[in-house]
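Asker: What shape does this take:
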Amino acid sequence: MPYKYIKKYCSKILIVGLLVIYSCSPKNNSIRTVSEQSSDIPQLKYSTKNENYVSAHRGGSGIKNYPENCIETFDYLFKNGIQIFEIDVAETKEGNLVLMHDNSLQRTSTGRQDVNQVTLNQLKEYFLVDDFGNKTSFKIPTFKEALKWGKNKPIYFMVDIKKGVDYNDIIKEIKETTMQNQVVLVTYTIGQAKKMHQLAPNMLLSVSMRNEREFNEMINSGIAKDKMVAFTGTKRNDPSLLKKIHEENILVIFGTLGNLDKSSAAKNGQLYRDLEKDGVDIFATDRAIFVHQTINKN
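Answerer: Next up is the predicted model:
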């Protein structure tokens, strides 16, 4: 057979082979399906933990052009590896639940009134402002809009309930969006924790264990330990307390908010690595992306 025909024949075989290989390969390995995402939801138990997590304070703060308590900010952080978002839920004049930290709209939006003095329709006319005073095109989200964004994503919301908001209203919207397994209800006192556990016995709670007294109080409170995540405050604890918490199969949340985040920035993140060695499992921080890039490397 002449050489030119052999060359042409071999080229055809090569092309067919490549087409077969391509047709058998995933069309896009970088895209995760909804079912894959759902199976990747962090299991907030010490016994099943295989990495440490970051909780973005106020849903993400200190990010230029991305305001706090904002769905677009959640999306930006999620794409950068963040899986836990601490959000603040307030109530409008007619009782709609929205994401807002302050009583007043002034710091984080173009509104000037208090949240509970405006209707949802009025509130939706305003735009969110980032931590540097830049007006964005983003709107103040309702609690339900945030929950729907998180649905079928491997994320948790730490839900901080602002003063005056009825716990039952919060729980109702969580159930309506079937997000019971993707929320942690934030509590600050043992009384609040007991009340919340009574209303939502199947939902996780963030409970205060900042010292031995609070640890013993919570462990003996009657609240199911498998529904607890322990917040140990914003002052570094003796690792022995964190060890006791872990022995109860409970994860430790520690807040590096404010001064600790600032001091760690000056030391290239060494504090976060030291806190990992102490036993911190979840870092509540204003520097979510940096902390995420720093931890889990020991």
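
Asker: can we go C-alpha only for contacts and neighbour counts from here?
Answerer: OK.

Asker: Show me the strands in the chain, by range?
Answerer: For the chain, the strands defined by DSSP state E occupy 53-56, 84-91, 97-99, 156-161, 183-186, 204-208, 228-231, 252-255, 282-285.

Asker: one more to line up against the first:
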Amino acid sequence: MLKQYLIPALIVFVLTGLYSFKQTAALHTINTRSAADLKNFFHYTPDRIPFISSHRGGPRKGFPENCIATFENTLSHTTSMLEIDPHYTKDGKIVLMHDPTLDRTTNGHGKVADYTLAELKKLRLKDTEGNLTGYRIPTLDEALQWAKGKTILVIDAKDVPIEVRAQKIVENKAQANALVISYSDEDTKKCYAYNKDIIMEVMMSKEENVEMMDKSGVPWANVIGFVSHQVPESKAIFDAVHKRGAMCVLGSSRNIDQQYTKGQISAEQLKKGYQYLISYGADVIEADLGIEGGAALLPLQQGKSVKAKYFR
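Answerer: From the prediction side, this is the model:
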């Protein structure tokens, strides 16, 4: 009698283990192991490998934004950094949530800041279709721990100051796997003063931003430039940042991604659009459609590169 229960249980255990192994083994990872590795990874070289930064982690049907299960799904399809959004809870913890309110992305209501972490953990996340899933709101700490050995998190600001975001990276010993977005020269200097290992994605849409960076006292080795959500009229900004040894990020969420989701362009046009952004000067594309973007860039990742050792 015991045998008839043990055998099915054993089969389930083995199959579950195999499935878990398959999920982990199948991830496309960025293997940076130290702060020095991360700086070297982002140092611009003409043979760099272009790749995607998935906006809000790459949400889609069945997979909510700013959710660790979604991160896993994105990396199961393509190499990608993951852009995420932090917000404070009522009791001073930091969770991942794009909006200051809960209504759009969870089955909760009201402001994130009006709930404790324990209360927020009882809520469930919605996917891009508005369907309720079984997934819960992660903390920034959980995301930073998860990212180790897998990818690089790009931590936006929302209501969390840059020095606090940098401190969280240090607390979690995640200097090899995370960077922070800086929206001002003051914040860039503040972050560098706090910790000289932290990489920053700095707004770099104009030549004057480049000149300001030159005068800031912050090394270009600590910077990647976010050029724009739109294709600039001139390639000069890309050339200026590359000349200083830094990579450039260009957003697609407000142009070709939006056109595709509205049915204005085809899948083939979307693919060519991503490839065009790279040919124009971008090294990384911040995309709403991370999986599609990754597939489009695959043909551009086949050549020899000094960066190849970081991609698995």
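
Asker: TM between them?
Answerer: The pair, once superposed, lands on a TM-score of 0.83 when counted by TM-score structural alignment, normalised by the length of structure 1; 266 aligned residues with a C-alpha RMSD of 2.4 Å.

Asker: ok, and which of the strands of structure 1 has the densest surroundings?
Answerer: strand 53-56 (a mean of 27; mean count of other C-alpha atoms under 10 Å).

Asker: Quick one: closest of the strands of structure 1 to D261 of structure 1.
Answerer: Evaluated with C-alpha to C-alpha, these place strand 282-285 nearest to D261 of structure 1, the distance being 7.0 Å.

Asker: Which strands or helices does the closest one pack on?
Answerer: Applying 3 or more C-alpha pairs under 8 Å, 6 or more residues apart in numbering; DSSP states H and E, we find strand 282-285 of structure 1 packed against strand 53-56, strand 252-255.

Asker: In JSON lines: those strands, plus distance to Y9 of structure 1.
Answerer: Supplementary listing: these in JSON lines, determined by distance: least, C-alpha to C-alpha, whole Å:
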{"stretch": "strand 53-56", "distance to Y9 of structure 1": "56"}
{"stretch": "strand 252-255", "distance to Y9 of structure 1": "65"}
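
Asker: For K297 of structure 1, which of these is the nearest?
Answerer: strand 53-56 (12.3 Å).

Asker: Which position in structure 2 pairs with D102 of structure 1?
Answerer: Matched to structure 2 by TM-score structural alignment, D102 of structure 1 sits across from D99.

Asker: for the strands of structure 1, which one sits closest to E145 of structure 1?
Answerer: strand 97-99 (8.8 Å).

Asker: about what we covered before: check the gap between the match of D102 of structure 1 and K121 of structure 2 for me.
Answerer: 16 Å (C-alpha to C-alpha, to the nearest Å).

Asker: what residues are up against the residue most central in space within structure 2?
Answerer: Nearest to the mean C-alpha position of structure 2, by C-alpha atoms, centre = their mean, lies L82 at 1.5 Å. By C-alpha atoms under 8 Å, 6 or more residues apart in numbering, the residues touching L82 of structure 2 are S53, S54, H55, R56, G57, G58, F71, T151, I152, L153, V154.

Asker: Neighbours of the aligned residue in structure 1 for the fourth one, how many?
Answerer: Residue pairing (TM-score structural alignment): R56 of structure 2 is matched to R58 of structure 1. Other residues lying near R58 of structure 1 total 23 when counted by other C-alpha atoms under 10 Å.

Asker: Next up, the contacts around R58 of structure 1.
Answerer: Listed by C-alpha under 8 Å, 6+ apart, the contact set of R58 of structure 1 reads E68, N69, F85, E86, I87, D88, H101.

Asker: so which of those residues hold up in structure 2?
Answerer: Of the contacts of R58 of structure 1, the ones still in contact in structure 2 (both residues aligned by TM-score structural alignment, their matches' C-alpha atoms under 8 Å) are E68, N69, F85, E86, I87, D88, H101.

Asker: Give me the neighbour count for the second one.
Answerer: Spelled out, it's N69 of structure 1. Other residues within reach of N69 of structure 1, judged by other C-alpha under 10 Å, total 30.

Asker: what's the matching residue for it over in structure 2?
Answerer: For N69 of structure 1, the aligned residue in structure 2 is N66 (criterion: TM-score structural alignment).
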